[in-house]
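S.K.: Kindly return the folded structure for what I paste below:
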Amino acid sequence: MRYVITGATGHLGQTVVRHLAQLVAPQEMVLGVHTPAKAANFAAQGMTVKGLDYQQPATVQAVLQDADVAIYIPSKSHDSFSRVTEFEHVLTAVERANVGHLIVMGFIADQATNPFALSAFYGYVPRRLAQTALSYTILRNALYADPLVPYLPELIDRQNVIYPMGDASLSFISLEESAAAFAKVAVTPALWTQTTYTLTQERSYTMPALARVLSDVSGHSIGYAPVTLRQFAEMYNQGNEGHMLASMYAGGAQGLLATVTDDYRKIMGRPAQNLPEFLTATLKRRAQGR
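M.R.: Below is the predicted model of the structure:
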């Protein structure tokens, strides 16, 4: 078998690689990366590393050629037009490269009415794939729970969660469990009969409920005092991401980030770790320097 992972040195990509390497031989894995030097540790394990530029379809096709399974992880571009263009290049390459099955990363903020800056891309993906004759699976992630850990000291200082969410709730999944699900789907053709899975924990959290969880795991009193969307965008505009982040929570305030499913259980045979357990375990590992 030949398993190809694109974007293999990003946060999700390298975690998918690590989980897939527990299920298949490294020699069966081909990694498409923008900077091959960043994947030297994977090459040392026996994986094939190839240069890939999403804007150059020929390089994409060369990486994907004759893949039994290809896992496409998008770049981190911040606008839907760039990502749609990238995805079209990938689809062209997939159709020419004789790929057996395509797995695509999705996100729960893909609704037609969602104001999230990237919702157009995430909504385009399933509609575009439906036009093809490809065998494919879309894995829609909930919000990653992981950023809550480094964010916690700021929330302790503020004594409040400040997400502009109103009474709506958020759904989470950890990066580790998302990656594990990607790897499991890649090696399990029986799971390909369902074209879309939504990876979430088995409950969502209103902001007061999230504040209680963060209070419990940190030992500090944290409440809920939301800022406005404009304030949030200005506060977190590092890398010019403020508008994108605020637009995501604008969708969240409409209840569009609250999806909960048992799809993770369908894939892995067990429920996803709940948020309090995830945060407690992660904080413990950080305290131990692991």
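S.K.: Going by C-alpha atoms from here, please, whenever you check contacts or count neighbours.
M.R.: Noted.
S.K.: got the contact list for the residue sitting furthest away from the middle of the chain?
M.R.: Centroid-distance maximum for the chain: Ser221 at 30.0 Å, with Cα atoms, centre = their mean. For Ser221, the contact set (Cα atoms under 8 Å, 6 or more residues apart in numbering) comprises Ile156, Gln159, Ser215.
S.K.: what sits up against the lengthiest helix in the chain?
M.R.: For the chain, the helix reaching the highest residue count under DSSP state H is reported as helix 80-96. Residues from elsewhere that reach helix 80-96 (Cα under 8 Å, 6+ apart): 54-58, 60-61, 64-65, 74-75, 77, 102, 117-121, 124-125, 134.
S.K.: just to revisit the earlier point, now, which of the contacts of Ser221 sits nearest Gln238?
M.R.: If you rank those by distance to Gln238 using Cα to Cα, Ile156 comes first, at 20.8 Å.
S.K.: and the residue farthest from the centre of the chain, that's in a helix?
M.R.: No - Ser221 sits outside any helix when classified using DSSP: H, G, I helix; E, B strand; the rest coil, being coil.
S.K.: Quick check: it vs Asp167, distance?
M.R.: 20 Å (Cα to Cα, to the nearest Å).
S.K.: one step back: nearest to Gly106, out of the contacts of Ser221: which one, please.
M.R.: Nearest member of these to Gly106, counting by Cα to Cα, is Ser215, at 30.9 Å.
S.K.: quick one: contacts for the closest one?
M.R.: Ser221, Ile222 are the contacts of Ser215 under Cα under 8 Å, 6+ apart.
S.K.: 10 Å - rerun?
M.R.: Leu152, Leu155, Ile156, Gln159, Asn160, Ala209, Ser221, Ile222, Gly223 (Cα atoms under 10 Å, 6 or more residues apart in numbering).
S.K.: And for Tyr224?
M.R.: Contacts of Tyr224 by Cα under 10 Å, 6+ apart are 155, 158-164, 166, 206-212.
S.K.: Next, the second sequence, to be compared with the first:
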Amino acid sequence: MYAITGATGQLGHLVITALLEKVPAGEIVAVVRSPEKAADLAALGVVVRAGDYDRPETLAAAFAGVSKLLLISSNEIGRREAQHRTAIEAARDAGVGLIVYTSLLHADTSTLDLGVEHRATEALLRDAGVPFALLRNGWYTENYAARIDAALSTGALVGSAGAGRISFAARADYAAAAAAVLTADEDQGGRIYELAGDSAYTLSDLAAEIARQAGRDIAYTDLPEAAYRETLIEAGLPEIYAGLLSESDAKSAAGALFDDGGDLSALIGRPTTPLTISVAAALA
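M.R.: Just a heads-up that it's a prediction; the model follows:
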């Protein structure tokens, strides 16, 4: 049995889609806070179980009989360490044989603020006594999709990344990698994968590709980190996320989101999704 936490989220749903190509639906457990939101998965034959990081009593039943667990990191910044501790302890107590965790690219050395909770979770896994594998995910191409509408309306893609090269890849690429690790015949205990796109791009490259496909003049406008943060807040983003996005942009200028190791394409057995395809999907 393969269990996926956060299964109705964007990544979780894609992982299940990828798993359905490899294993019978009845061997997949979708762990979700609200089972009624997973009706589409249940219709495919996927086992849907209630499980909430904030309700430890739900996780014992959610993880019962599970041999491999994909622990998708919580999206509640500031509460992740405690929530992940609860899930890891429940998995250990349920006898799960392998925990696969979605961490952050180069989490052990990352200068990003996001790295703090990921490093803490990796430490929890090392101390738990359960075999684990780390999927240190880089940036999703889709992280930039929210900027495209604004770029089309203003003629400028705004950010704070300077000329930093970012090795982003499509979310579906990372989902395929997770499915590959979960179903691998080889022992995955102790494996660490630094996952990133085959090619790295600057935000100027991204602006140029959007302009080419949209047939409009779009340039990249680079702002100081603080100014970009204020721009995001003015656009309606909560302060905590505006701070994380602007900080991530600024630190990517120094290489925080770059990797050329090729782990991702090696895992999925194909090149990662090209920028041209991702931009076309976003524009569509």
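S.K.: how many other residues sit next to Ile240 of the second structure?
M.R.: 12 (other Cα atoms under 10 Å).
S.K.: Sorry, slip of the keys, the one I care about is Arg83 of the first structure.
M.R.: Residues near Arg83 of the first structure, counting by other Cα under 10 Å: 22.
S.K.: Quick check: it vs Arg270 of the first structure, distance?
M.R.: 33 Å.
S.K.: do the same with Ile173 of the first structure
M.R.: 14 Å.
S.K.: And for Leu229 of the first structure?
M.R.: From Leu229 of the first structure to Arg270 of the first structure the distance is 37 Å (Cα to Cα).
S.K.: quick one: what's aligned to Val130 of the second structure in the first structure?
M.R.: Using TM-score structural alignment as the criterion, Val130 of the second structure maps onto Leu134 of the first structure.
S.K.: An error on my part: the question was meant for Thr111 of the second structure.
M.R.: Under TM-score structural alignment, Thr111 of the second structure pairs with Asn114 in the first structure.
S.K.: Would you mind measuring from the residue nearest to its match when sequence neighbours are not counted to Glu86 of the first structure?
M.R.: Nearest residue to Asn114 of the first structure in three dimensions, chain neighbours excluded: Gly251, at 5.3 Å (Cα to Cα, 6 or more residues apart in numbering). According to Cα to Cα, Gly251 of the first structure and Glu86 of the first structure sit 24 Å apart.
S.K.: Who has more neighbours out of those two?
M.R.: Gly251 (23 against 19).
S.K.: ok, that one - contacts?
M.R.: 109-111, 113-117, 119, 165, 168, 257-258.
S.K.: Can you select the buried ones from those residues in PyMOL?
M.R.: To isolate the buried members of the contacts of Gly251 of the first structure in PyMOL, using 16 or more other Cα atoms under 10 Å:
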select buried, resi 109+110+111+114+115+116+117+119+165+168+257+258
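S.K.: Dump the contacts of Gly251 of the first structure into JSON lines; add secondary structure as well.
M.R.: Shown next, in JSON lines, are the contacts of Gly251 of the first structure (three-state DSSP):
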{"residue": "Ala109", "secondary structure": "coil"}
{"residue": "Asp110", "secondary structure": "coil"}
{"residue": "Gln111", "secondary structure": "coil"}
{"residue": "Thr113", "secondary structure": "coil"}
{"residue": "Asn114", "secondary structure": "coil"}
{"residue": "Pro115", "secondary structure": "coil"}
{"residue": "Phe116", "secondary structure": "coil"}
{"residue": "Ala117", "secondary structure": "coil"}
{"residue": "Ser119", "secondary structure": "helix"}
{"residue": "Met165", "secondary structure": "coil"}
{"residue": "Ala168", "secondary structure": "coil"}
{"residue": "Leu257", "secondary structure": "coil"}
{"residue": "Ala258", "secondary structure": "coil"}
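S.K.: Show me where the second structure has its strands.
M.R.: For the second structure, applying DSSP state E gives strands covering 2-5, 28-32, 47-50, 68-71, 98-104, 132-137, 156-159, 192-195, 219-222.
S.K.: Can you tell me which of these is most buried?
M.R.: strand 2-5 (a mean of 26; mean count of other Cα atoms under 10 Å).
S.K.: Comparing it with the first structure, how large is the average distance?
M.R.: Comparison of strand 2-5 of the second structure with the first structure after fitting gives an average deviation of 0.9 Å (mean Cα distance after the TM-score superposition for the first structure).
S.K.: which helices and strands does that strand pack with?
M.R.: Contacts defined by 3 or more Cα pairs under 10 Å, 6 or more residues apart in numbering; DSSP states H and E place strand 2-5 of the second structure against helix 10-19, strand 28-32, strand 47-50, helix 56-62, strand 68-71, strand 98-104, helix 171-182.
S.K.: Out of these, which gets nearest to Asp263 of the second structure?
M.R.: Short answer: helix 171-182, nearest of those by Cα to Cα, at 9.2 Å.
S.K.: Report the aligned residue range of the first structure for that closest one.
M.R.: Under TM-score structural alignment, the match for helix 171-182 of the second structure is residues 175-186.
S.K.: Can you give the distance from that stretch to the centre of its chain?
M.R.: 10 Å (Cα atoms, centre = their mean, to the nearest Å).
S.K.: With stretch 3-20 of the first structure instead?
M.R.: Chain-centre distance of stretch 3-20 of the first structure: 11 Å, with Cα atoms, centre = their mean.
S.K.: which residue numbers in the second structure go with that stretch?
M.R.: Using TM-score structural alignment, stretch 3-20 of the first structure corresponds to residues 2-19 of the second structure.
S.K.: just to revisit the earlier point, which of the contacts of Ser221 of the first structure are retained in the second structure?
M.R.: Retained in the second structure by both residues aligned by TM-score structural alignment, their matches' Cα atoms under 8 Å are the following of those: Gln159, Ser215.
S.K.: Let me know the closest of the contacts of Ser221 of the first structure to Ala180 of the first structure.
M.R.: For the contacts of Ser221 of the first structure, the nearest to Ala180 of the first structure is Ser215 (28.6 Å; Cα to Cα).
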